[in-house]
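Student: Please find the sequence and the predicted model below.
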Amino acid sequence: MERTMQNLPTAKEESLIPTSKVKKPIFGRLFWAFALLSLFIVIVNLLLVIYTFSDLFYMISTDEIVQKLTGNLIFLVLFIAIPCVFLSVSISSDIAKPIRQIGGSIRELVKGNLDVNIKTARRDEFGNLIGLFNGLVSRMKSVRFRDQELSKMKSKFITVASHQLRTPSSGVGWGLDLLLKESAGALNEEQKQIVRICQDRNLEMIGIVNDLMSVTQIEESDLYYEFQEVEIDTLLGKIINEFSMEAKMKNIGIQFENKVAEHFKIVADPNRLATVFGNIIENAIQYGDKNTTIEVAMHKEDNNILIQIINQGIGITEDDQERIFSKFFRGENALKLKPNGSGLGLYIARKIISEHKGKISFYGDKDGKTTFNIYLPIHQELIATKTKTEEFLEAI
């Protein structure tokens, strides 16, 4: 890891200041161009005036004088207008070209494309600006590369740490089970209660470790999906039954309403969807008010199945709502009620639903009522998504 850190580019390696100085300032060139044009106009005007007045002495009629003055005036306008137009087009083109180049490159940057480089031989202010822009893009590439390398290192650390934590946690869980079964001797009720508390904390830690592993796999595109035909109502019923005892201990009911059809099938990964539904229902129980009911409903909207999970509880503050699906984020109300937690459940849920070409959203009101909407497409090809590891092994 230390060797990798040494290879990362530093901010000093890239300079935003171009090495070449401004040798031909564009505004100086503009000044001299307009100065010469003005001098040219003055000289032509003086020559024309001298020529006109010299002819007027030989003209007797007024018509001849007017005709002569009109002709000279038209000649003067045309003689001045042509170089003015030529100079204006030349100057506007000279200024507009680098502006268009920089504008087009900025649009590419907005799209996330950093493979932009403006080539120019100019040595004026625009050349200096383009040099600054190219230096900025180079720095952005360096920062992106550094972030990617740090992200890889972080993922590797999380993977190793999670594996190292999972083994002793499993051993602790096994030992606590033996204690509850009184395999090592009889326990009084107070001792059993202490063991149960230890079991709950150990399960929480295992859950956090599993979440960390899932996030690492998601970010490395190494999370396997096995798409198949799934009876979505049956899957929801199974998840509800798994959490029914936990809900009952808190005097919370769970009501399921199927508004589509019995045994309705969609193409999905049942294990990944079970994770999504389980995370949301578990949150509804943990942060829900006692003596309330969690409403789970299944609807059909156009070409999607909509699963709604509604509960009444602590709610989500308005400031937290925009960040509720962010990684490691936990709402203010959730932290007050339950300080422990990974803040990864909803982040993982959104990523899984996204891989199913679906959408997840929520709505919370000021009274603590929270509604999660999960949209899943009805028609989807049966594709078994392979991880990068499996693709590599198949290639070998």
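Tutor: Okay, I see it.

Student: make it CA atoms for all contacts and neighbour counts henceforth
Tutor: OK.

Student: residue ranges for the helices of the stretch 151-300 of the chain, please.
Tutor: Taking DSSP state H, counting those that start in this stretch as the criterion, the stretch 151-300 of the chain carries its helices at 189-219, 232-249, 270-286.

Student: Would you point to the one among these that's packed deepest?
Tutor: For the helices of the stretch 151-300 of the chain, the largest average neighbour count (mean count of other Cα atoms under 10 Å) is found in helix 270-286, namely a mean of 19.

Student: orientation of that helix relative to helix 232-249 in degrees?
Tutor: Counting by axes from the mean of the first three to the mean of the last three Cα atoms, to 10 degrees, helix 270-286 lies at 30 degrees to helix 232-249.

Student: quick one: contacts of helix 270-286?
Tutor: Helix 270-286 is contacted from outside by 225, 227-228, 230, 235-236, 239-240, 243, 246-247, 250, 252, 294, 309-313, 345-346, 348-349, 352-353, using Cα atoms under 8 Å, 6 or more residues apart in numbering.

Student: Next: stretch 67-76.
Tutor: Surrounding stretch 67-76, the residues in contact under the criterion Cα under 8 Å, 6+ apart are V44, N45, L48, T52.

Student: Switch the residues you listed over to JSON lines; also include neighbour count, secondary structure and distance to S142.
Tutor: JSON lines is the format used below for the contacts of stretch 67-76 (neighbours: other Cα atoms under 10 Å; DSSP: H, G, I helix; E, B strand; the rest coil; distance: Cα to Cα, whole Å):
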{"residue": "V44", "neighbour count": "15", "secondary structure": "helix", "distance to S142": "58"}
{"residue": "N45", "neighbour count": "17", "secondary structure": "helix", "distance to S142": "60"}
{"residue": "L48", "neighbour count": "17", "secondary structure": "helix", "distance to S142": "64"}
{"residue": "T52", "neighbour count": "16", "secondary structure": "helix", "distance to S142": "70"}
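
Student: Second structure follows, compare the two:
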Amino acid sequence: MERYYFFMASPKKQTQSIAKTQAVLAATSQEIPAAAPVVPTPVAPPEKGQSLQEPFSRPEDSPHVPVHQYSGFEFSKIPWGQSLFAKLFGAFLALALLPTIISAVLITAAYQVLLNQYVPEREVEILTSNMQVQFFLIVFFIIILVTFISFVISRGISRPIKLLIMAVQKISDGDLSVHIKINRKDELGNLAHFFNTMVDKLKEIQERNIEISKIKSQFVSVAAHQLRTPLSAVKWTLRLLLDGDVGKMSKEQDDFLERGYQTNERMINLVNDLLDVSRIEEGRFGYNFQEVEIANIIRKAIAEVSIVAAKRNIKINFRQLIPEDLRIVADPERVRTIVINLLDNAVNYSEPGDEVVVTVGEEGDSLKVSIEDNGIGIPDSEFDKVFSRFYRASNAVRLQTDGSGLGLFIVQNIVNRHGGRIWFESKEGQGTSFFFTIPMRREFIKESL
């Protein structure tokens, strides 16, 4: 009997795979941090009385690992009558039984003619009865044999295909630790072999991308830290000059220094965004949850952005639909970051004379905040990229506006950490509305990202 298996790659093979990946990376980087072996996610054994759907094991170098159910598949169930097994089974059964039944009918008829011609009439009835019993038994055993053979053949074809479907479903969910072992030497066996080869290649690529991503994150973190100190020094030096602490400047000199100060400020904001993204990816983006008066925090954030908005002749309208003393559990500094980032985008991508509307209200057990503008909007084809790192809408890039493309990525992570959700509505050329919610009860806050 053929056996089919799912199995996870062993720690030994995974370590070998990572070693290969590091060898490849060594060609492009002089120093790569050693990667720890990837430990396969353990699969819980089935509960008592639960049947095993498919055998599951590890490869040959781990023969002592017990067989468990490989759980987690959620593929759509096909009605039995429409399944490949049922179709094959029905076809084989029909092709085998139809000739058998026709042959039985013809032989019976011919035998009856011979009896009528050569056997005395008084014995015909007895012989006919015996003949019918014998033919019934023969046909009955033929049907059983044909049914069994059809079942075995159909199952041998359909079960490996079903196994491949389940494995592909698992891989589509992002799990590249699944392998298939089919002990056969036909086309299905070859398909399983090349499927496993494909999974190994994908896993090597994934591991390489993870290592490269780690190297990039480390580089960004180190570079940002090294840049922040001199940029801060330049900022305060320029501030001293602008404030006249080292002597009076002419108006022309003040204008040059102000432009330099604003450029330096944008660089500092970019460095801070890069550091925030690095901390988010490393799980070091700290939070300080406490009870806060949320309306006051949002009002202060609006006041900060209003200075820039006033210079561009853009009005920010604040609609407060909650009590002034409403308190929720949140990190005040992170909530301020959310509002400032969303308001900055709304102001930067609006035309002079436009209005930005900030609305704060309640939605069930959550606080709901919306920020609406009448700016350039977001192209429909780019909706799925909005919360990606370094994403900037193509129409925003054409306008040559300032921005790093990191703000919405940071905002989404902060909202998710608070247990809320964020979404948007936009029409290119007509404006964008961003919405986010934050639960007002502590128990809804996520423990970690």
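Tutor: It's in. Please read all numbers here as calculations on a predicted model, not as lab measurements.

Student: what stretch of the second structure does stretch 128-141 of the first structure fall on?
Tutor: Across the second structure, the stretch matching stretch 128-141 of the first structure (TM-score structural alignment) is residues 190-203.

Student: got the buried residues for the matching stretch?
Tutor: Judged by neighbour count (16 or more other Cα atoms under 10 Å), stretch 190-203 of the second structure contains these buried residues: L191, A192, F195, N196, V199, D200, K203.

Student: Reformat the helices of the stretch 151-300 of the first structure into JSON lines and put distance to L176 of the first structure next to each item.
Tutor: Listed next are the helices of the stretch 151-300 of the first structure as JSON lines, based on distance: least, Cα to Cα, whole Å:
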{"stretch": "helix 189-219", "distance to L176 of the first structure": "6"}
{"stretch": "helix 232-249", "distance to L176 of the first structure": "20"}
{"stretch": "helix 270-286", "distance to L176 of the first structure": "23"}
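
Student: Redo the contacts of stretch 67-76 of the first structure as a markdown table? Include distance to G341 of the first structure.
Tutor: A markdown table is the format used below for the contacts of stretch 67-76 of the first structure (distance: Cα to Cα, whole Å):
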| residue | distance to G341 of the first structure |
| --- | --- |
| V44 | 85 |
| N45 | 86 |
| L48 | 90 |
| T52 | 95 |
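
Student: Which of these sits closest to G112 of the first structure?
Tutor: V44 (55.3 Å; Cα to Cα).

Student: Confirm that T371 of the first structure lies within a strand, as I assumed.
Tutor: Yes. When DSSP: H, G, I helix; E, B strand; the rest coil is applied, T371 of the first structure is found to be in a strand.

Student: and the gap between the aligned residue in the second structure for it and G419 of the second structure?
Tutor: When the second structure is aligned by TM-score structural alignment, T371 of the first structure is paired with S433. Using Cα to Cα, to the nearest Å, one gets 21 Å for the distance from S433 of the second structure to G419 of the second structure.

Student: State the helix or strand in which the corresponding residue of the first structure for L164 of the second structure lies.
Tutor: Using TM-score structural alignment as the criterion, L164 of the second structure maps onto I102 of the first structure. Using DSSP states H and E, I102 of the first structure sits within helix 62-110.

Student: What are the neighbouring residues in contact with T293 of the first structure?
Tutor: Counting by Cα under 8 Å, 6+ apart, T293 of the first structure makes contact with I252, G253, I254, Q255, N311, Q312.

Student: Go ahead and build a ChimeraX selection from the buried members of the residues you listed.
Tutor: To isolate the buried subset of the contacts of T293 of the first structure in ChimeraX, counting by 16+ other Cα under 10 Å, use the following:
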select :252,253,254,311,312
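
Student: In terms of distance to K156 of the first structure, which of the contacts of T293 of the first structure ranks first?
Tutor: Nearest to K156 of the first structure among the contacts of T293 of the first structure, with distances taken as Cα to Cα, is N311, at 37.4 Å.

Student: which one is that closest one nearest to, not counting chain neighbours?
Tutor: Residue nearest to N311 of the first structure in three dimensions, not counting chain neighbours: I294, with 4.7 Å by Cα to Cα, 6 or more residues apart in numbering.

Student: likewise I376 of the second structure?
Tutor: G429 (4.5 Å).

Student: burial count for the one you found?
Tutor: For G429 of the second structure, the count of nearby residues is 13 (other Cα atoms under 10 Å).

Student: my guess is it meets D373, correct?
Tutor: No. The criterion here is Cα atoms under 8 Å, and G429 of the second structure misses it with D373 at 10.8 Å.

Student: Find the residues that touch each one of these two.
Tutor: Common contacts of G429 of the second structure and D373, defined by Cα under 8 Å, 6+ apart, are absent altogether.

Student: quick one on the thing from earlier: the match of T371 of the first structure against I422, yeah?
Tutor: No. S433 of the second structure is beyond contact range of I422, at 10.9 Å (criterion: Cα under 8 Å).

Student: Just the buried positions in stretch 226-233 of the first structure, please.
Tutor: By 16+ other Cα under 10 Å, the buried positions in stretch 226-233 of the first structure come out as F227, Q228, V230, E231, I232, D233.

Student: how distant is it from the center of its chain?
Tutor: With Cα atoms, centre = their mean, to the nearest Å as the basis, stretch 226-233 of the first structure stands 29 Å off its chain's centre.

Student: so how far is the first residue of it from its last?
Tutor: By Cα to Cα, the extent of stretch 226-233 of the first structure from end to end equals 19 Å.

Student: Locate the residue of the first structure with the greatest distance from its centre.
Tutor: For the first structure, the largest distance from the centre (Cα atoms, centre = their mean) belongs to I60, which lies 84.5 Å off.

Student: For the equivalent of V358 of the second structure over in the first structure, give its distance to S354 of the first structure.
Tutor: Alignment note (TM-score structural alignment): V358 of the second structure maps to V296 of the first structure. Distance, V296 of the first structure to S354 of the first structure, by Cα to Cα: 21 Å.

Student: again, but for R100 of the first structure
Tutor: 37 Å.

Student: what helix or strand is the aligned partner of L346 of the first structure in the second structure on?
Tutor: If you follow L346 of the first structure across to the second structure using TM-score structural alignment, you land on L408. Using DSSP H and E, the element containing L408 of the second structure is helix 407-417.

Student: Equivalent analysis for R123 of the first structure, please.
Tutor: Using DSSP H and E, no helix or strand contains R123 of the first structure.
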